[in-house]
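In: Provided below for reference: sequence and predicted model.
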Amino acid sequence: MPKTAPQNLEDSDEELLTFKYSITSYGADYPVDSLVKRMKNGSIYVPQFQRGYVWDHREASRFIESLLLGLPVPGIFLAKEQDTQKLLVIDGQQRLKTIQYFYDGVFEPNQREFSLTKVADEFDGLTYQTLSEEDRRRLDDSIIPATIVKQDEPSDDNSSIYYIFERLNTGGQQLKPQEIRACIYHGEFNNLLAELNYHQCWRDIYGSPKPDKRMRDQEMILRFLALYFEGDNYQKPMKGFLNQFLGQNRYLKKYDKSAIQLVFIRTIETAYEVWGGRAFKPKNQINAAVFDCIMVGLARRLEKGLINDKESLNTNYQHLLKSQNFLDVTVNSSRTTEKYIVQSRLSQAINAFENVQ
């Protein structure tokens, strides 16, 4: 990973939502055995993300004990996916995974038998199978309240779920924007981003042989692709723009895999051939604003065919990095996601490369 994170990534901007959603929400009370069944068949699923399961054996045991004692427990938060009708767990994965582990009989973090520990004497040392029939029935019938949300409008991107997820994600290590997107928009496009992220030229430019654990490298690829394909429709916040682009093309129906692969690979290979590992680094680290516009400008030129005059390309690039107008909308700006600033740097980069032979 680079010594420092890329500059000007959208997660560093304090961005306010400039639009409203229409969201339906309702409450549902699920018996524990029903939740376990639904998790096993995938109709309720916990997304894979950085934080993962964090409870220890004692914490997990005390949660099961609360259910056995009939004590109220915190509710869970689920989002209904429009296309599959499955329920995505936004908040409550610790509770849901705990009951799943207990019913399976194995505490997954240490792969040991899940017997209750440091709980009331009547339950201490017991597994689901060794509970009395009465206690098993009481656990099966215990209720966990849920709030289920569904985005009605806009109907094509499920982007509100991103913001709900983000605002509920307040414990432990905060998830980065791309980590949340990987949870909510899992699918063919997200898989393709992970695949492109391993391209050797990109890894050399980014400065690490291994992908960034916080997915900031994937976010930069997404940012380039979004501005290349939909830059004319850009509206701040950048966060929302990327959410919408990934959500609308989640299954590679709007822009197909071959088109995305072609534009990214052709552009990043040309950049690496000309600038090597120093590409997009006006100082000592990648600048996201420099990266997105230079990549778009280079990609637009490559639409006309291969570039033969690499020296001219490099000269124009170096002039651009010294231009005060360009620096004002990239390196020197603290508002790199403002619409007029995004448009300005994109147009400057496109104009710089369009006549290179």
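Out: Yep, it's here. These numbers were taken from a predicted model, which means no experiment stands behind them.

In: going forward, measure contacts between C-alpha atoms and count neighbours the same way
Out: Fine.

In: If you count contacts, what does the helix or strand hosting residue 350 end up packed against?
Out: Element membership for residue 350, per DSSP states H and E: helix 339-353. Secondary-structure packing of helix 339-353 (3 or more C-alpha pairs under 8 Å, 6 or more residues apart in numbering; DSSP states H and E): helix 288-302, helix 310-322.

In: Take this one as well and set it beside the first:
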Amino acid sequence: MNFSAMDHDDEVPASEKDEESISDDPPEIEGIEPETTGNSTWENKARQLMRQIVTQKVDLPISKLAAMIDDGEIDLAPTFQRRLRWTRSQQSRLIESVIMNVPIPPVFLGEYEPGKYLVLDGRQRLTALYEYLTGNFKLSGLEVWTELVGKKFSNLQKMHVQGLSSPAQAITRRFVPAVLILHESVPEVKYEVFDRLNTGGVIAEPMEVRNAIYYGPFNKLLHEASELEEFRRLWGIPLDTKGRERNGIYKRMADLEMVLRFFAFQDYKKFDGSLKVFLNNFMSKRNEEYTTNKTLLDKDHELFLETMKRVLFLLGDKALHRPISKDSVSKFPSAPYADAILYTVSKLSNEQITEKNGLKIRETLCNLCLNDKAFVKSITVGTNARTAADYRIETVVNAILVKQ
């Protein structure tokens, strides 16, 4: 990248949030508890603090921004970023701010290979600038430069004021401040940087952070698996686009987290009680494994699809809603309950996938949820504890697999 250097001190500034608004509606899933890293010993904490974050501060020239994105130097990665986006009015107000020379908060870019950058924070700002420069929308909702409402960038280029910069020049002569998290920084550090950038204003969900940091073939599989009709039916995610975009699970990428949990809990014995670390490590490791084991991706895809089909066949659309009486289930599906069901069903033999066995499994699960207080506790209270995870999975395994 051919950037001009910025003359600032070495402290990385906190980003002022200007990302998209997210409604206050919670994800429509039960049992998702805050992800913590668990207790750290002094030694572990010291090692964590000594990790190096290699950064560089630069100015991105707006005049060259579109070319940088088109050439792949900056990857906006729309598929792997937050799903909500600014309205055209919000994008227009950013353009108006640039014309007015209002300072733009810095964007943060993560170098995933030399000279190639993913947007860790500020994608909406860069997307708005890119789409306007490339003629994708007209300005709307302006409060100061109302004369420019309805104008595309090409229209601004034709406007000239003697002795003054044209509106188009007022945009292209500006710069966007940026902080580069260089390739030398380890992925875990990039995660923490992204996480801390999103502690104020609009808070990024844990899966949104992973989505930006653990960019690779496994992350791509998570997206593809989450689009399966069987999966969406089980989690109550609308199949139509408009309904899906209003769904709390989809908006916060909790659907991707549920796919990730399915694969991670296939090896639940490695869960040590820190869900954040467990899922992070699994995602990072799986990305690496896909590069060395060419058949693993196909096996994972087949296992996931087959399990979703089995669960629908055996237990129906409400399979992941925990029974609260003989005739009713919880309003939302339960993530901890799903951990146990999905793991167990994935281990059933083909001969066990019958309607008769489905009835037996439903009765068994209903009995556990209504009569086993320890099991109910493991899916409703302290669900991120290792003992809770072990208990709920092994209880369902023993009740369904062992007793068959």
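Out: On my side now, so go ahead. It should be emphasised that the depicted structure is a prediction, and the values quoted were computed from it without experimental measurement.

In: What's the TM-score once they're superposed?
Out: The TM-score (TM-score structural alignment, normalised by the length of structure 1) is 0.76; 334 aligned residues with a C-alpha RMSD of 3.7 Å.

In: one step back: and the helices and strands packed on helix 339-353 of structure 1, which is most packed in?
Out: helix 288-302 (a mean of 24; mean count of other C-alpha atoms under 10 Å).

In: before we move on, back to that, what range in structure 2 does the helix holding residue 350 of structure 1 sit on?
Out: Across structure 2, the stretch matching helix 339-353 of structure 1 (TM-score structural alignment) is residues 386-400.

In: quick one on the thing from earlier: would you list the helices and strands packed on helix 339-353 of structure 1 in CSV and tack on distance to residue 222 of structure 1?
Out: Output for those, formatted as CSV (distance: least, C-alpha to C-alpha, whole Å):
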stretch, distance to residue 222 of structure 1
helix 288-302, 10
helix 310-322, 22
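
In: Quick one: closest of these to residue 132 of structure 1.
Out: helix 288-302 (59.3 Å; C-alpha to C-alpha).

In: what sits up against the closest one?
Out: The contact list for helix 288-302 of structure 1 (C-alpha atoms under 8 Å, 6 or more residues apart in numbering) reads 6-9, 220, 223-224, 227-228, 263, 266-268, 280-281, 329-331, 336, 345-347, 349-356.

In: ChimeraX command for the buried members of the residues you listed?
Out: The buried subset of those, as determined by 16 or more other C-alpha atoms under 10 Å, is captured in ChimeraX by this line:
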select :6,7,8,9,220,223,224,227,228,263,267,268,280,281,329,330,331,336,345,346,349,350,351,352,353,354,356
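
In: Next, the contact list for residue 389 of structure 2, please.
Out: 268, 336, 378, 383.

In: chain center to stretch 219-236 of structure 2, what's the gap?
Out: Centroid separation between stretch 219-236 of structure 2 and its chain, computed with C-alpha atoms, centre = their mean, to the nearest Å, is 14 Å.

In: Sorry, wrong one. I was asking about stretch 319-337 of structure 1.
Out: 27 Å.

In: Span of that stretch from start to end?
Out: Start and end residues of stretch 319-337 of structure 1 are separated by 23 Å (C-alpha to C-alpha, to the nearest Å).

In: quick one on the thing from earlier: how big is the offset of the helix holding residue 350 of structure 1 relative to structure 2?
Out: Once fitted to structure 2, helix 339-353 of structure 1 is off its aligned match by 2.4 Å on average (mean C-alpha distance after the TM-score superposition for structure 1).

In: and the angle from that helix to helix 288-302?
Out: 40 degrees (axes from the mean of the first three to the mean of the last three C-alpha atoms, to 10 degrees).

In: between helix 339-353 of structure 1 and helix 310-322, how big is the angle?
Out: 150 degrees.

In: so where does residue 117 of structure 2 fall, helix or strand?
Out: Counting by DSSP H and E, residue 117 of structure 2 is part of strand 116-121.

In: what's that strand aligned against in structure 1?
Out: By TM-score structural alignment, strand 116-121 of structure 2 lines up with residues 86-91 in structure 1.

In: Counting neighbours, what do you get for the aligned residue in structure 1 for residue 376 of structure 2?
Out: Aligned counterpart of residue 376 of structure 2 in structure 1: residue 327 (TM-score structural alignment). Look at residue 327 of structure 1: counted by other C-alpha atoms under 10 Å, it has 17 neighbours.

In: How about residue 284 of structure 2?
Out: Quick note: residue 284 of structure 2 (other C-alpha under 10 Å) scores 19 neighbours.

In: Was I right to think it contacts residue 213?
Out: No. Judged on C-alpha atoms under 8 Å, residue 284 of structure 2 makes no contact with residue 213 at a distance of 9.1 Å.

In: For residue 276 of structure 1, which of the helices and strands packed on helix 339-353 of structure 1 is the nearest?
Out: Nearest of those (C-alpha to C-alpha): helix 310-322, 11.2 Å.

In: ok, then the element right after that closest one?
Out: helix 324-328.

In: and the corresponding residue of structure 2 for residue 234 of structure 1, how many residues sit next to it?
Out: Residue correspondence to structure 2 (TM-score structural alignment): residue 234 of structure 1 is matched to residue 271. Neighbourhood size, residue 271 of structure 2 [other C-alpha under 10 Å]: 20.
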